[in-house]
Every structure is written in C-alpha cells, then in structure tokens.
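# just to be clear, the model below is a prediction. Sequence and coordinates:
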Amino acid sequence: MNPHTHFSQLARYNVWATRRLLDAVAQVPEADYRRDIGLFFKSIHGTLNHLLVGEHFLWYPRFARGVSPMVALDSEVEPDRARLAQALQGGAANWLPLIESWPTERFEGVLSYTTTRGEPTTLPFAAILSHVFNHGTHHRGQVTAALTALGHSCPVLDLAYCLQEEARA
C-alpha cells in the first residue's frame, strides 16, 4: 500500500475515533470523568490530557516542524473538559493535511528528535508515525474500558466500522 494512502487512512480513523469517543465522554458526569479509576494517567480526564500532550504537544511538532518541546507526559495542559475535547478534535484534524504534504520518499527516512528525558533519538519515520496512531488507539481503549467499568455506554471504535462508514458515504 502506498504510504500516503495508509497513513491518510489512519489519520482519518484517528479523527473518527476521537470524535466518537469524545461524544460518549461528554455524557459522563463530572465526578466519574475525574475519578481515579486506576488508569495509568488515573482518570478519563488524565488519560485524555495525556493524549493531547503526546499526540499534539510532542509528536505533531516533531513531525511538522522538527522541534521537540519539553512537556511532561502527565501534564494537565487543559483542565477544562470542553476545551480539552475541542483541542483533541482539532489536533486530530491537523494530521491529514500534514501527511498529504510529505513526498513519498519521506516515509522511507528517519525522524530525529529529543525525548522528554532530553536524549537525542533517531527512529524510522514510518514506524514512529505508526506509533503515534497506535498510541492513540491504546489510550482510547483505556477510556472505553473505564466507561464500561463506570457503567456508561461506550462507542465501537474498531477501524473496520470507520472503513464501513467511509464506504457508505
């Protein structure tokens, strides 16, 4: 598969899954939303903040501008849940035009950046871009498990359902 086709598909899925998850989270009472329920980042709010930090404050600038911001992975960068949801949706939408702007040979290269521990690192470009989308899927899965454990409904987020919706559209 052409890398543009593959990563554009992942970017569209990221937007779709983020929207569906945030629609479900919007129905959760504040106490459940902020409750420490044993997730790695404690709460639904903490996990969503981590997604914003990882995907949009760290990885996006590394890929888009070649800069490595220094921000802790557990930072609460947006305390307001409505603004956090908007930032996650807006950030997810930024990936598709970025991916489409790269020449095909870029996917065969490397990404050099500085880790949050200050260590210079170089990794295969396509593999680490895959990590960005896989990371989002992982943490969305944690949030859906939390929703279920708290007795709330959660959306189906399988890529296959996104692809079926795209095919029908």
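Thanks, I have the structure now.

# contacts, neighbours, all on C-alpha from now
Noted.

# so what touches the helix or strand where residue 166 lies?
Per DSSP states H and E, residue 166 falls inside helix 159-168. Residues from elsewhere that reach helix 159-168 (C-alpha atoms under 8 Å, 6 or more residues apart in numbering): 13, 16, 17.

# can you list the buried residues in stretch 115-128?
By neighbour count with 16 or more other C-alpha atoms under 10 Å, stretch 115-128 contains the buried residues 125, 126, 128.

# just give me the closest of those residues to residue 90.
Nearest to residue 90 among these: residue 128, at 21.3 Å, using C-alpha to C-alpha.

# can you tell me how far the closest one is from residue 61?
14 Å (C-alpha to C-alpha, to the nearest Å).

# also residue 153?
Taking C-alpha to C-alpha, one finds residue 153 at 34 Å from residue 61.

# which elements pack onto the longest helix anywhere in the chain?
Determined from DSSP state H, the single longest helix within the chain is helix 125-149. Secondary-structure packing of helix 125-149 (3 or more C-alpha pairs under 8 Å, 6 or more residues apart in numbering; DSSP states H and E): helix 3-25, helix 44-51, strand 110-114.

# try this one next to it:
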Amino acid sequence: MELDHFILMARYNSWATQRLKLILDQVSDEDFHKDQGLFFKSIFGTLNHLLLGEHCLWFSRFSRGHSPQIALNSIIEQDRYALTQTLLEKSFHWQDYLQNLDPARLGGLFHYQTSTGQNIAVPFAGTLLHVFNHGTHHRGQMSAALTAMGYDCPELDLIYMLLEQTESYPK
C-alpha cells in the first residue's frame, strides 16, 4: 500500500466526521444518549469509543509509541458538543502524522501493547488501515441508528468526498 492511500483515508476520516457532526449537533439529548442497540449502546457511547480508540489509543501508539491501559468503553468526554468537536479536531492529527511518515514504515511491523498489556507485533500498514476502517464501521452504525430514529443522515461514503473534490475543480 502506498502512503498516499493512507493520507486519503485520513482526509476521508475527517470529512466523514465533520459531516456526521453536523447532524449530531441537531439530535435531541434523549436520542443522543438512548440505547440504540449499538455495540457501545448509544451514539454517545459510540462517539466516546471512537475518541478513545482512534486518538487515545491508536494515535498515541503510532505517534508516541505509548499504549495506554484503558477500557474500550471508557467515557472520555461527558459533554456531547465537546465530544464531537474534539473528535473532529483530533481527526486532523492523523493527516499531519501521515504527511511526516517515512513510507518505508508501511512495510514493517508495528509493535504495541493492547489495552490489557499484551505485547503485539502486526503489519504496520494493515494496522493503520484498521484504524480508518474502524471509524468507518462505527460511523455506519451511527448512521443506521440516526436513520432509524427519523433523522436525515448525510451520505458518508468515500465516493461522495471524491465527487465533492472533483466538482470543485474547473472543467
């Protein structure tokens, strides 16, 4: 895999997070915290899991080589508006990280400790791909929950970001 592919996925992660944030800011507090049958129960729980997973765990592991010991269902941010804003702001950190990454790292192993302290060595590129795929998975869960509750959820597919970018270029 080429580094450009990961930079694209980091841009997509920020784009999709921003689009999702726009609708989440309109969701009632009751719906935001209601158990929707998601793996982390509510939209609130799922967003906290994304903040924890993408940024507290994975970004720390990739950028600092530090693996925090923390439960995957921990609540990182109680305030819903601070939660969505923090998730969006931190999504841009991945773009900065990848812009400065040595492409040779993609072919190596990634060493880290799980949240329970187990030492792991896995392919670097595949693990980085996991981070972005994980966010897509959970955004999809929230999109389905929002739609089921009657909210108009925006298109979050990567192709829509690409179409937006293409349409902005002069023809």
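Perfect, thanks for sending it. Predicted, not measured: the structure shown is a model, and the values here were computed from it.

# about what we covered before: the helix holding residue 166 of structure 1 vs structure 2, mean deviation?
When structure 2 is superposed, helix 159-168 of structure 1 averages 1.0 Å from its matched positions, counting by mean C-alpha distance after the TM-score superposition for structure 1.

# ok, back up a step: now the buried residues of stretch 115-128 of structure 1 in TSV, with distance to residue 118 of structure 1?
TSV is the format used below for the buried residues of stretch 115-128 of structure 1 (distance: C-alpha to C-alpha, whole Å):
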residue	distance to residue 118 of structure 1
125	19
126	22
128	18
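
# out of these, who's nearest residue 22 of structure 1?
For the buried residues of stretch 115-128 of structure 1, the nearest to residue 22 of structure 1 is residue 128 (25.0 Å; C-alpha to C-alpha).

# ok, now which ones touch that closest one?
Here residue 128 of structure 1 is in contact with residue 111 (C-alpha under 8 Å, 6+ apart).

# one more: the one 4 residues further on?
Residue 132 of structure 1 makes contacts with 55, 59, as judged by C-alpha under 8 Å, 6+ apart.

# centroid-nearest residue for structure 2?
residue 135 (3.6 Å; C-alpha atoms, centre = their mean).

# leaving out chain neighbours, which residue sits closest to it?
Spatial nearest neighbour of residue 135 of structure 2, chain neighbours left out: residue 50 (6.6 Å); criterion: C-alpha to C-alpha, 6 or more residues apart in numbering.

# could you do residue 91 of structure 2 as well?
Closest to residue 91 of structure 2 by C-alpha to C-alpha, 6+ apart is residue 14, at 5.3 Å.

# show me what contacts the one you found?
88, 91, 92.

# check residue 58 of structure 2 too.
Residue 58 of structure 2 touches 67, 131, counting by C-alpha under 8 Å, 6+ apart.

# ok, which of the helices and strands packed on helix 125-149 of structure 1 comes nearest residue 69 of structure 1?
strand 110-114 (8.3 Å).

# the closest one vs structure 2, average distance?
Looks like 0.6 Å for strand 110-114 of structure 1 (mean C-alpha distance after the TM-score superposition for structure 1).

# and that strand, what does it pack against?
Packed next to strand 110-114 of structure 1, using 3+ C-alpha pairs under 8 Å, 6+ apart, are helix 60-65, strand 120-124, helix 125-149.

# kindly reformat those as JSON lines containing distance to residue 104 of structure 1.
Output for those, formatted as JSON lines (distance: least, C-alpha to C-alpha, whole Å):
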{"stretch": "helix 60-65", "distance to residue 104 of structure 1": "15"}
{"stretch": "strand 120-124", "distance to residue 104 of structure 1": "14"}
{"stretch": "helix 125-149", "distance to residue 104 of structure 1": "11"}
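
# out of the ones you listed, which comes closest to residue 76 of structure 1?
Of all those, helix 125-149 comes closest under C-alpha to C-alpha, at 15.7 Å.

# pull up the aligned stretch in structure 2 for the closest one.
The alignment of helix 125-149 of structure 1 onto structure 2 (TM-score structural alignment) covers residues 124-148.
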